[in-house]
Each structure stands twice: as structure tokens, then as C-alpha cells.
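J.: any chance you can model this:
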Amino acid sequence: MSLQELTSNSSTTVTIPASTNGDSKTSAVLHRTLREKPNSVIASDGNYLHLDNGQSIFDATGGAAVSCLGHGNERVKQAMMTQVDQNAYCYSLFFSHPPGEKLAKFLVDSTNGVMSKALFVSSGSEAMEAALKLSRQYFMELSPPQPQRIRFIARKPSYHGTTIGTLSAGGHVTRRAVYEPLLNQNCTHVSPCYGYRGMKEGEDTEAYVARLAQELDDEFRRVGPDTVCAFIAETVVGASLGCVPAVPGYFKAMKAVCERHGALLIMDEVMSGMGRTGTLHAWEQEGVSPDIQAIGKCLGGGYAPIAGMLVGKKVVDVLDKGTGAFSHGQTYQGHPVACAAAFEVQSIIKEQKWIQNCHEMGQYLGKLLTARLDAHPHVGNVRGRGLFWGIEFVKNKETKEPFDPSAGVAWGIHKKGLQPGYDISVLAANGSVDGIRGDFILIAPAYNIAKTDVETIVDKVQRAIEDYFASAGL
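T.: Sure, this is the predicted structure:
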């Protein structure tokens, strides 16, 4: 590929603009690091990000599992421009609008009536914050009210967002650390469903589920079962464990505990939902439905900032008999352009049957990753579902001993992948063991990838991992 004209999978020619960065190594933007400015993306097309240094990077994670249609989809761009021409913004406290109504109906209908209302916000953190507030309001509007319900139980080392409320609900030690004195102490945490590290030797799945259910029940009883608003869990755990699905029967057991104590079940599908794991809603594969569900990244596919909260009929009915309103609101809530983008993304996915492709290509991706990497001495576990796969790295394969965090293994592999000659972006994270230790990478490409794309991803990821460990001296 030349630097000036790059051809996408859809045969669209993209002209790369001249870099505007000059030689500057600093930036006025508050990036993740203050000491080094990342390369700038100056164009994107299909599966590729084109950088200001001349590289074309295969985007194997769609950012943070976001770009489910890839980059530069013409239909989505046109839908957004049409909406800008018709109505770029209106305040959701005063008005409704067609794209918001269409998107909400699409989502409610997709659950076969299990969920009855939808709220649209701008990020997964906002969606989860709204879910926390709504669960509290639900108990305040029950007849009679239950004002003592002020607690939440989540899991270690979960991640549910960046606001003070959602960070309190999360159990990731590293991400909480700086803000710990500010966090809500009414959020407590139990063990995740994490078979690779959580199951005891000789323990079968049924016994493991029973043990986790007992742990949750014990926590309800410890804090006071009538003080808990909800149990919170990611349906398939994303950036805190690395694409870990629950073992069979887990969510049925957890919901039974919640129902026993009158608490709600909040399922966080910000990362794993909207088709990412092979069904539109990840909970469809678990045989249970949540009372409140958060959705996000693949709702709008990165074309506009949008996330959402879906609310079950039981919760809606209580509010309907009470105040008749959700006590919550944000300036850009239900933004018309974002809703138009999301509705077009979801329409394309449905029309083109991309979720079926996600399921099929996900099976192929998992098979290739396992075949190529499972024997590597520092690959502890390859796991995932749909096009949502994680690779966990260990210092000792037999004992599952993690690397010391100071080694920076996951981020080292991420950086290796970005180097010329590898040209692939994977999502690096750590803390899968205890919120501090435990390195892994995530792979979450677009739903419309072909077998050749899967093979490209695996080839590049395998080479980056092998070359990293060959040169790292670990």
C-alpha cells in the first residue's frame, strides 16, 4: 500500500491527508501518558487505521471492542449527516425524536418483551451509573418503600465504569486505588466466575457454581439481605479479566440468590453485548434475563458516542405506579445524531446477518488462537465467545504464576504489535489475578470480517507474542 492511496475491503479509495503533527513530541491533549504523545490516526478504512507515521494498522480490537462494522461505513455516515440536516440536537427533558424512538423500539423488540424501556446516554459509565440510580429508585417506589436498600454487591476484579459511583461498584484494585477514599463503601465484592483460576482441583462445574452461589448468599446475609439493591455482573467479563464467559448454570444460580433476597440483577453488557459474543444480547446464551441491562460499545460501533440502559418490565411497572418518571437526566442524553448512527449500525448488522458471521468467525478465531498459542510456555489460557477473545500470559504454565506487574508484559505485547512489520492493534490489560497481577490481551475485531482476516489477525498476534517473549528476557 502507498501512503497516499489505500484500498479498503470495500474497494473504497481513501486519500491520506498530510500529517499536521510536525515533529512535536508533546500534546495539549491529556493523553493516558503525559510523557509521550501517541501516533495520530489520520484516516481509517475498513479494518485499518492509518497513522501519521505512514503505518497502516490492522485494528483487531475495534478500539476497546467498539468498531463492530469497521471504519468508514458509508450508510452510517449518511444517516448521521441526514440527521444533522434535520435536527442535530434537542433536549431530551423536553422533546422526543424519531431516531431515538426507532432505536428504543428495535432494542425492546429484540428482547421479546423481556425489557420494556430504553434510555440512551453517551458512555458505558453513564449507562451503569443510571442503572445504579434506577435500582435505588425502584426500591424507594415500591409499595411499601424499602429505603434501607442502599448496598450493591459486585465481583472482583470487575470494572463497570469511571464515575465515582461505577468505580465504587467495580472491584479492580488498581483502577480504584487513587480514588479509594472517595468511593462508596456500600459496594462490596465476591469472587468472579473464572474457571481458569477459580475452580479447585477435582471440582466440577456444578460444584463450582454451587460454591459461588453460596458465597453470594453469604455476602447478602453478612451485609443484611434487605439492604442490597442489586447484584452486578458482566455477562462475559471484558477488560478486567479478559473475555471470560461464565460456566454453564452460573447466572441462573446468581439470579436465584437475588430473587431469594428480593434484590435486582444488573447485567453489564457494555463490552460484551450487542452481538459481540454471538447473540445480540449476551444473556440470551445464559438462559436468564436481567432486571436492568447496560449496553454500549457496539450499540453505535464507534460512529457516535452512545450507550444505553434497558429496563425490565418489573422495574418499569413500579415507577409507572409511583412517580411515573426516572429521576435522572444529562445534557446529551438521547442525542439525535448518536441515535441515528446507532439505529443504522443495528439495521446493517441485522440485514447483513453479521451476528451470525460473528458467531461463525468467532469459532474459527478461537480454534486458530488455541491451535497456534496454547502450547506457548507463557500462554496460560485462551478463552472467549463470539468475536471476543482473551489470551492470558503466565510466568509458569504449570503453577499459573503471573508475571510481576513491573514487567509490563501485556503492554509490551501491545507495543510490539504496533511496531512496523507487525502492524496490529490489540487491547492490553492487567489485574486478572487480584486486580494488580495478571497480564492479558483482548482481540475483538469487526463482525464483518472474513476467514482471511481471521488468519491475518492470528498470524500477526502469534508473531508479536513470540517475538516479544524471545527478546524480553523473561
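J.: C-alpha only now, for contacts and for neighbours.
T.: Fine.
J.: give the contact list for the closest residue to P290 other than its chain neighbours.
T.: Nearest non-adjacent residue to P290, counting by Cα to Cα, 6 or more residues apart in numbering: L265, 5.3 Å away. Shown in contact with L265 (Cα atoms under 8 Å, 6 or more residues apart in numbering): 230-232, 255, 258, 290-292.
J.: just these: which are in strands?
T.: The strands, defined by DSSP state E, take in 230-232, 292 from those.
J.: going by neighbour count, which of those comes out on top?
T.: Neighbour tally across the ones in strands among the contacts of L265 (other Cα atoms under 10 Å): the maximum, 28 neighbours, falls on I292.
J.: break down the stretch 201-350 of the chain into its helices, ranges please.
T.: 205-223, 250-260, 297-300, 313-321, 336-351 (DSSP state H, counting those that start in this stretch).
J.: tell me the most buried of those?
T.: helix 297-300 (a mean of 30; mean count of other Cα atoms under 10 Å).
J.: ok, Q333 touching E126?
T.: No: with contact defined as Cα atoms under 8 Å, Q333 and E126 do not form a contacting pair (9.6 Å).
J.: here's the other one to compare against:
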Amino acid sequence: MPGHIFGRSTRGSLPIAAAGEGCYILDAEGRRYLDGSGGAAVSCLGHSNEAVRAALHDQLDRLAFAHTGFFTSEPAERLADRLAAAAPEGIERVYLVSGGSEAVEAALKLARQYFMEVGQPGRHRVIARRQSYHGNTLGALAAGGNEWRRAQFAPLLVETSHVSPCYEYRGRAEDESLEAYGLRVADELDAEIRRLGPETVMAFVAEPVVGATAGAVPAVPGYLKRIREICDRHGVLLILDEVMCGMGRTGHLFACAEDGVAPDMITIAKGLGAGYQPIGALLVQGRIYDAIAAGSGFFQHGHTYMGHAMAAAAANAVLDEIEGRDLLSAVRRQGARLEALLHERLGQHPHVGDIRGRGLFRGIELVADRETKEPFDPARKLHARIKAEAFAGGLICYPMGGTLDGVRGDHILLAPPFIISDTELEELVDKLSGALDRALAA
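T.: Next comes the predicted model:
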């Protein structure tokens, strides 16, 4: 008898996930799937971490939930303290929510309220980048620059300007250095702020390493520093979205650390709870918090489950594991190993145009022709075929279409657990290579 779940798709049916063992998920029929993408870059500790499970049992025995309109909680306070201590310079306050979209939505609303509080009510415009993704709530979706995701909801979205992404594989000229390219595309932000009028712009939103929509595209050297300079020049807030690339995924707890940039706000989620609880956070510069405190004293926002004690307990346990087991070093080491394996197996593949990323956050861009970089016909839905072939072969990965412009282009995103072994990395690349070849042959 059909069930009553309203899932992501009305077509087909999905196996029931029954158990987790390290880097694997087992379905109800006993089939094993290597989680090569952490779901969607979520399951950074795998699926059966004993320490996180124990922390959740302990917290449940004491307190599951207390509404933040009346109480704070010890795990929430402790989580905020340690995140602020580890964050880039100037970040002093942490607003705990239930996921990435909520974190981005909170950032946009706080940016607007901040300028109201400091007497600059004309600042309301948001600038982001094409081929970005910042979440599925209406504000976050408006900030995102993926046309396929935005199209049918366009009448509901607030106006947002979009400038070029920092997408070196597609955008850098042959005679242009990485640094020169980065400065050129960063300067588009300056031009757009001037076009709109600096007094009207409140924030620029960007992912340090672009995740779902482009496939682990990192900023080139110098790009984010120039972005920071431009935002400072015009009094615009810099919001870095690390929902997917943060919390150790690139080998640094905060991805922007590798770029040497301290933003005004950072959004995190996914790896913060590692899938053991839904949680996200907005991290904020002290001066922004102080402006609210000196003004209305109230952030006009909120969600029922923000600061949830169980979720905060899970996140604290996740951070304990990352720190106590030195998993950031493991991410850098195994990320280099994964990169080498991908180049060894796919580097000369006639339909692999680019292999990129940082740490255990890797993208493979597929092309019909390596010389011209011509993408495959979107009607072929190559990304969907690869996903299906990989899954049938016992591999979970994250292929997506529309890499170039929301319509054309295919890529595969990999984000395996931080605990992945050499043998499991070899299995991942072997199964992925086979799935790619089968999908291309279909």
C-alpha cells in the first residue's frame, strides 16, 4: 500500500534507510551504500558515531527542549562560546537556528535591521553571485543565483543583483593569471555597488567554496580579500555562506580562514550537527550585535526550535570529535589522497573537464568536449543518470545539472565523511568511475 510521505519527488520510490555503519548506510533489504557525499555534505562523522549518540542520550535524560523566549540552556551557551572562540576575528555572537536556509534568512534580516538601527534606512539591496545557492526559504532563494531553482518562484522573490562567480575553469582568460582573474571578477562587485548607489546596498553574500550549484568551486587567491576591501570601502556587510563548505569540510573549521578573510557574518549548518540533529547558526561581528543592543535591544526574528538543547548537545559532541581526533588534519590528508585518486583515474578521461575543490569537498565537471569545454546537451540529463548508476552500484554521490547557467552543464560533488579510510576512498573512486562510464554509454 502506498505511503503518505510527500517527498522530494512524486516519481518512483526510495529504499528505506535502516542503519548506519561508519561511512555506509544500509537499507531495509540489507544493501550497503558508501556515502561519498555525506548526503549533501552533512554526515561528516559517518552514521554511527558513539560519542555523539551518547551525548544525545545524556542530554535527553536531562532536558530535550526549553523555549528560548523563557530560557537559555547549558549546551547552547557552550556551543556559542566555542564557535565564537574559533571564528574569524571580530565574530563575537552566535544565533542558533535549525538549518542553513534559516541561518541565511536570519543574516539577511539582521543586515536590514542593523542598518535601520544605525540610521541608514536606505540600505536594503542585496548583491550575490550567479550560480550560487543560499537556501530554499524565499529570502535565501532570492539571494541565490541559480536560475532553475528561482524561476517559478520569481514573482515572490525580493530583488537581488547578481555578479559573476569566481569560476576560474570557465571564466579565466588564457593569458590571465589566477590573481588577475580574481581581482577582475571581484571588481564587478564594486561596479554593481556604484551602479545601484552605495547608500542603498546592505550586503554581499557569497560561498567561499561554491557547493551544490557549481561543484566545489573555490575562490582563487586574492579574490575574497578584494571583496572584503570593496565591502569596507562602501560600508556594505560581507556575509559568507559556509553552510556546505564550513565546519571542517575544506580542512579548516571555517573555510574563509584559508583565504585570510574575516566577514561580518558567517552562516553554518550541515556539518555542525553532522546529521545527528538539525542545527545551523549565524555568527555575527560584535559591532552588529552592539548596534542592536544599543538600539531596540531586540532582533525582530525567531523560530520555535532555535537554540534547541538536543541540537546544541549534538553539535558540541561533533566539535569534540573534530577537535579531539584531529579530524581537520585527516580532512586535509584524505582530501589530498582523494584528489590524487581522482586525477589518476579520471584526469585524462575524455569527458572530465575539471577536477577541483579543497579538503574532502571535491567537484568533477563533465564536458562533451575537453578542448572546447562544451557541455553535454541538458536533455540528456547526464547528472541524473550518473546518480542512478552510482546508487545502483552502492555509491551515494551528488551529481547536479545546470553548472554553467542553471540549464547547461553537469558536475559531480563529493563530500565523504571525515573518517573515510584509504580503502574506502579507493572504493569511492572505483565505483564513481564505473557509474560515469555506464551513464555515458547509456
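J.: care to give me the TM-score?
T.: Laid over one another, the chains give 0.98 as their TM-score (TM-score structural alignment, normalised by the length of structure 2), with 442 aligned residues with a Cα RMSD of 1.1 Å.
J.: Q333 and E126 of structure 1: who's more crowded?
T.: More neighbours surround E126 than the other of Q333 of structure 1 and E126, with 26 against 23 (other Cα under 10 Å).
J.: returning to that earlier point: the residue nearest to P290 of structure 1 maps to what in structure 2?
T.: In structure 2, L265 of structure 1 lines up with L238, judged by TM-score structural alignment.
J.: repeat that for D317 of structure 1.
T.: Per TM-score structural alignment, the equivalent position to D317 of structure 1 in structure 2 is D290.
J.: could you check how far its match is from A388 of structure 2?
T.: 50 Å (Cα to Cα, to the nearest Å).
J.: how about Y169 of structure 2?
T.: Taking Cα to Cα as the measure, Y169 of structure 2 falls 27 Å from A388 of structure 2.
J.: these two: which has the busier surroundings?
T.: A direct count of neighbours by other Cα under 10 Å for Y169 of structure 2 and A388 places A388 higher, at 18 against 14.
J.: what's the helix or strand for the counterpart of that one in structure 1?
T.: Mapped onto structure 1 by TM-score structural alignment, A388 of structure 2 lines up with K415. Assigned by DSSP states H and E, K415 of structure 1 falls within helix 409-418.
J.: so which elements touch that helix?
T.: strand 424-425, strand 427-430, strand 439-443, helix 451-472 (3 or more Cα pairs under 8 Å, 6 or more residues apart in numbering; DSSP states H and E).
J.: got the ones you listed as JSON lines, with distance to Q285 of structure 1 and mean neighbour count columns?
T.: JSON lines is the format used below for these (distance: least, Cα to Cα, whole Å; neighbours: other Cα atoms under 10 Å):
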{"stretch": "strand 424-425", "distance to Q285 of structure 1": "29", "mean neighbour count": "26"}
{"stretch": "strand 427-430", "distance to Q285 of structure 1": "25", "mean neighbour count": "24"}
{"stretch": "strand 439-443", "distance to Q285 of structure 1": "20", "mean neighbour count": "28"}
{"stretch": "helix 451-472", "distance to Q285 of structure 1": "24", "mean neighbour count": "16"}
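J.: as a markdown table, these with distance to A282 of structure 1 would be great.
T.: Converted to a markdown table, these look like this (distance: least, Cα to Cα, whole Å):
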| stretch | distance to A282 of structure 1 |
| --- | --- |
| strand 424-425 | 25 |
| strand 427-430 | 21 |
| strand 439-443 | 17 |
| helix 451-472 | 22 |
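J.: for V311 of structure 1, find the nearest of these.
T.: Closest to V311 of structure 1 of those, according to Cα to Cα: strand 439-443, at 29.0 Å.
J.: pull the contacting residues for the counterpart of V318 of structure 2 in structure 1.
T.: Using TM-score structural alignment as the criterion, the counterpart of V318 of structure 2 in structure 1 is V345. Residues in contact with V345 of structure 1 (Cα under 8 Å, 6+ apart) are 69, 76, 299-301.
J.: out of those residues, who's nearest E180 of structure 1?
T.: Looking at the contacts of V345 of structure 1 and their distance to E180 of structure 1, the nearest is L299, at 31.0 Å (Cα to Cα).
J.: corresponding residue for that closest one in structure 2?
T.: Using TM-score structural alignment, L299 of structure 1 pairs with L272 in structure 2.
J.: with adjacent residues omitted, what lies nearest to its match?
T.: Leaving aside its sequence neighbours, L272 of structure 2 sits nearest to A315 (Cα to Cα, 6+ apart; 5.5 Å).
J.: and what of P165 of structure 2?
T.: R129 (5.3 Å).
J.: now do the same for the one you found: its match in structure 1.
T.: When structure 1 is aligned by TM-score structural alignment, the residue opposite R129 of structure 2 is R155.
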